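# Just the structure for this:
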Amino acid sequence: MRRGYRNHTLWVAYLLHRLSGVALALFLPVHFWVLSYALNQPEHLDGFLRWSEMGIVKVAEFGLVFLLAAHLFGGLRLMALEWLPWTLGQKTAAAGAVAASTLIAGVFLMRAI
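Model prediction:
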């Protein structure tokens, strides 16, 4: 069975928004766990912070910031779909959201390096 809606550009925006939400939901417990080191085991936090200076971690942070920005802009796109009349510019808005997410994450990466 062929599903034509999956060929639509906005389906990719839908998929990116869902996947970024799941990835962020998986990241948050780990983030809170590491933050708990500041209260309970500061020496472990120091070790984690040294580990976080590695280049691969910086690239992963770029991915995290991209996912956060993509999820934010995807949510704004969905709110616009709900509250504003439909226009043909929705594909352009979705592409602009991805571009803005990449720009934001790239600026973050450049400052982190």
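# When you work out contacts or count neighbours from here on, use the C-alpha atoms and nothing else.
Will do.
# Could you list every helix and strand in contact with the longest helix along the chain?
Longest helix in the chain by number of residues (criterion: DSSP state H): helix 9-40. Counting by 3 or more C-alpha pairs under 8 Å, 6 or more residues apart in numbering; DSSP states H and E, the packing neighbours recorded for helix 9-40 are helix 42-51, helix 55-83, helix 90-112.
# Quick one: closest of these to residue 14.
helix 55-83 (7.7 Å; C-alpha to C-alpha).
# Next, the angle helix 42-51 makes with the closest one.
Per axes from the mean of the first three to the mean of the last three C-alpha atoms, to 10 degrees, the angle that helix 55-83 makes with helix 42-51 is 90 degrees.
# Now show me the structure for the sequence below, then we'll compare the two:
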Amino acid sequence: MKTARSHQAYWAFLGHRLSGLALALFLPAHFYVLGMALDEARLDRFLKLSEMPAMKFGEWGLVLLLTLHMFFGLRLLTLELLPWSSTRDARLAWIGWGFAASMAFGFAFIAGVI
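Next up is the predicted model:
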């Protein structure tokens, strides 16, 4: 018996919601750093920290969260606003393609392509 939590759409829903929550939690830190730009010396000290591997990993995670949220959000908009005459499998394919695209963007970022 298949439960709702084992369905791909549930995981896409959860990925979209959790990535949105994580991005919302990131925003205050982002605004704080933007506020540092008013003091050039303070911003330069912070930017030196951004060269650390842990910060690079965090930036990669941020790109991954942004692309996951974007592609899963586009999936939801498509499901809600466009007529679907295709099969259920086509709608599920959006989940796989969205996840694959977000991973591709994440790996392109870590490789220095973007």
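# just to revisit the earlier point, may I see the helices and strands packed on helix 9-40 of structure 1 arranged in CSV, with mean neighbour count as well?
Shown next, in CSV, are these (neighbours: other C-alpha atoms under 10 Å):
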stretch, mean neighbour count
helix 42-51, 12
helix 55-83, 17
helix 90-112, 16
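# which residues touch residue 17 of structure 1?
By C-alpha atoms under 8 Å, 6 or more residues apart in numbering, the contact list for residue 17 of structure 1 reads 70-71, 74-75.
# Tell me how many other residues crowd residue 2 of structure 2.
Look at residue 2 of structure 2: counted by other C-alpha atoms under 10 Å, it has 6 neighbours.
# Kindly report the same for residue 19 of structure 2.
By other C-alpha under 10 Å, the residues close to residue 19 of structure 2 number 20.
# who touches it in this structure?
By C-alpha under 8 Å, 6+ apart, the contact list for residue 19 of structure 2 reads 65-66, 68-69.
# follow-up on the earlier one: how about JSON lines for the helices and strands packed on helix 9-40 of structure 1, with distance to residue 20 of structure 1 added?
JSON lines is the format used below for the helices and strands packed on helix 9-40 of structure 1 (distance: least, C-alpha to C-alpha, whole Å):
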{"stretch": "helix 42-51", "distance to residue 20 of structure 1": "24"}
{"stretch": "helix 55-83", "distance to residue 20 of structure 1": "5"}
{"stretch": "helix 90-112", "distance to residue 20 of structure 1": "12"}
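# Please identify which of these is closest to residue 7 of structure 1.
In terms of C-alpha to C-alpha, the element of the helices and strands packed on helix 9-40 of structure 1 nearest to residue 7 of structure 1 is helix 90-112, at 12.8 Å.
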